[in-house]
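Student: fold the following and give me the result.
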Amino acid sequence: MSSEKFELDGQFIEKKALKYEGKAKQVFATNNADVLWVHYMDQVTALNGKLKEDFPEKGHFNNLISNLLFDYLTQSGIANHWLANISETDQLVKRVDIIPIEVVTRNYASGHFVSRFDVKPMMPLTPTVQEFYYKSDALDDPFMNDSQILALKLATKEELTDLRIYARQVNEKLVALFKNIGITLVDFKLEFGRTADHQILLADEISPDTMRLVDQSTGESLDKDVFRKHQGDLRVGYQEVLNRLEQFLNQ
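Tutor: Down below sits the predicted model:
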């Protein structure tokens, strides 16, 4: 247990016991039941954890990138769980119960979409494709349709409508942002959670771990595909994304 503290809106938030450790983050309770302390680890995984390696500074990049993007979305009026950046690897978020559905938005064909439908990589997708997946590493995150989600009572019909609207709004904002810094947003995954009063908030993280990003000038990947495909040190691309975001957003 840590004695680390951070002042938030006049209240000192103190890190308490570890609640959960995932593939890339640790989540700690705090002295405020509605606030969680998130630590980004120096670890990268792929294929639902089947590939795993330690990468010094990787947590630093993901935390700072996610912090910038959540702050940008907050200023754009999109409700989310982010509260404050604590350090280069830690942030505070609102406590939510994660909905076990991954919402994937595809602007261009890549990854599983290419292999599943035998189409050319980077083919523009019009209209933009939205997909739902069941959040389960053990089951390899299977694709889900609306009736399956409703039958398993993972979300209501109204909530599914909200998830689609949120994902479209986030996509619009992020596509515009990345276009301004010379990057194409190919596709990305979002997760959402419910607050104690049943409000749905964008949650988890938004980083090159959860997006496919391609440099518009070189065509090079700036995301976790570099690790998946053994193309080099993913930190090079993550650093480039962070540099461009900081330069643009901190003008």
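
Student: switch to C-alpha atoms for all contacts and neighbour counts from now on
Tutor: Noted.

Student: for the longest helix anywhere in the chain, buried residues please.
Tutor: In terms of residue count, the longest helix belonging to the chain (DSSP state H) is helix 157-180. Applying a neighbour-count criterion of 16 or more other CA atoms under 10 Å, one finds Leu160, Leu163, Arg164, Tyr166, Ala167, Arg168, Val170, Asn171, Leu174, Val175, Leu177, Phe178 buried in helix 157-180.

Student: contacting residues around the first one?
Tutor: Leu160 is in contact with Asp146, counting by CA atoms under 8 Å, 6 or more residues apart in numbering.

Student: could you redo the last one with a cut-off of 6 Å?
Tutor: Counting by CA atoms under 6 Å, 6 or more residues apart in numbering, Leu160 touches no other residue.

Student: distance of it from Lys19?
Tutor: Leu160 sits 28 Å away from Lys19, taking CA to CA, to the nearest Å as the criterion.

Student: now do the fourth one
Tutor: Between Tyr166 and Lys19 the distance is 27 Å, computed by CA to CA.

Student: nearest to Leu69 among the buried residues of helix 157-180?
Tutor: Leu174 (8.3 Å; CA to CA).

Student: for the closest one, which non-adjacent residue is spatially closest?
Tutor: In this structure, Leu174 finds its nearest non-sequential neighbour in Leu185, 7.5 Å apart by CA to CA, 6 or more residues apart in numbering.

Student: I figured the one you found was touching Asp215, is that so?
Tutor: No. Leu185 is beyond contact range of Asp215, at 9.2 Å (criterion: CA atoms under 6 Å).

Student: before we compare anything, build this one as well:
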Amino acid sequence: MKHVYTGKTKDVYELEDGNYLLKFKDDVTGENGVFDPGANTVGLTMEGAGQAGLRLTKYFFEILKEKGIPTHYIDANVEEATMTVQPATVFGKGLEVICRYRAVGSFLRRYGMYAEEGQPLDAFVEVTLKDDERQDPPISEDALDMLGILSHDEYKELKDITQQIAATVKEELAKKEIDLYDIKFEFGRAKDGQVILIDEISGGNMRAYKQGEYIEPLKLEKLMMEK
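Tutor: All right, here's what the predicted structure looks like:
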């Protein structure tokens, strides 16, 4: 097993069979000790966050598998906080794709002249470049195509699959009377060129509320995994 990458919230290893192993850490993104799924820095360490994030990720990836939505997921070991995935190449140097159902976070900071906090949004899809130095700037479909990061056809596929996955997560959360405000995904190209979901789907990359109160990642995992 060869260590290939150290990330903010997980480490990546290459396996002998050509697949990869993701090792989930207890670090979550945020600033000044406050969790923020859109932050570029590790803000705090929460004991058990790695396992909790993986437990929820496994839950969602297995639902997507049943629905035939393409992801890199193969299997997961929650006890060891590891997930085995198929190889995929990222778009450019990495994109983040956010699906928004409510105006909060960076959407509100940018568009606050027109939007009110918590205002409903119609599964708005936003793509940002993974670029810590430039604070992950949003980028349009035309710019993605012109810069050779993503073609127009791939963008349409990316947007469609993003809305499908977000709708699935929203539906599952609603079963526990939890409202999904926004969720962040990462995508890549599989060996055959297909656009697939990569990384994770956990409390650490979404904002969820219950009766108007924000639910922290670890609490969200507990609520979702309760029988």
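
Student: before we move on, the earlier item: mind reading off the mean deviation between the longest helix of structure 1 and structure 2?
Tutor: The superposed helix 157-180 of structure 1 is, by mean CA distance after the TM-score superposition for structure 1, a mean 0.9 Å from where its aligned residues fall in structure 2.

Student: which residues in structure 2 does that helix align to?
Tutor: Alignment note (TM-score structural alignment): helix 157-180 of structure 1 is matched to residues 152-175 of structure 2.

Student: picking that back up, would you tell me what helix or strand the residue nearest to Leu174 of structure 1 is located in?
Tutor: strand 183-194 (DSSP states H and E).

Student: so the next helix or strand after that strand corresponds to what in structure 2?
Tutor: Once strand 183-194 of structure 1 ends, the next helix or strand along the chain (criterion: DSSP H and E) is strand 200-203. The alignment of strand 200-203 of structure 1 onto structure 2 (TM-score structural alignment) spans residues 195-198.

Student: what's the mean distance for the matching stretch versus structure 1?
Tutor: Looks like 0.9 Å for stretch 195-198 of structure 2 (mean CA distance after the TM-score superposition for structure 1).

Student: what's the offset of that stretch from the middle of its chain?
Tutor: 11 Å (CA atoms, centre = their mean, to the nearest Å).

Student: swap in stretch 173-180 of structure 1?
Tutor: Distance, centroid of stretch 173-180 of structure 1 to centroid of chain: 16 Å (CA atoms, centre = their mean).

Student: any residues touching that stretch, and which ones?
Tutor: Leu185.

Student: rerun at 10 Å
Tutor: Stretch 173-180 of structure 1 is touched from outside by 69, 72-73, 76, 78, 107, 168, 171, 183-188, 213-216, 241, 244-245, 248-249, with contacts defined as CA atoms under 10 Å, 6 or more residues apart in numbering.

Student: buried subset of those?
Tutor: 69, 72-73, 78, 107, 168, 171, 183-188, 213-215, 241, 244-245.

Student: check contacts around the residue positioned nearest the centre of structure 2.
Tutor: Centroid check for structure 2 by CA atoms, centre = their mean gives Phe185 as the closest residue, at 3.1 Å. Counting by CA under 10 Å, 6+ apart, Phe185 of structure 2 makes contact with 95-99, 127, 162, 165-166, 197-202, 205-206.

Student: report how many residues lie close to Asp90 of structure 1.
Tutor: 23 (other CA atoms under 10 Å).

Student: how close does it get to Glu53 of structure 1?
Tutor: To Glu53 of structure 1, Asp90 of structure 1 is 20 Å away according to CA to CA.

Student: which residues does the closest residue in space to Glu157 of structure 2 that isn't next to it in sequence contact?
Tutor: Spatially, and ignoring its direct neighbours in sequence, Glu157 of structure 2 is nearest to Val195 (7.3 Å; CA to CA, 6+ apart). By CA under 10 Å, 6+ apart, the contact list for Val195 of structure 2 reads 70-72, 88-91, 154-155, 157-158, 161, 187-189.

Student: now swap in Glu246 of structure 1 and tell me
Tutor: Contacts of Glu246 of structure 1 (CA under 10 Å, 6+ apart): Leu64, Ile65, Leu68, Glu240.
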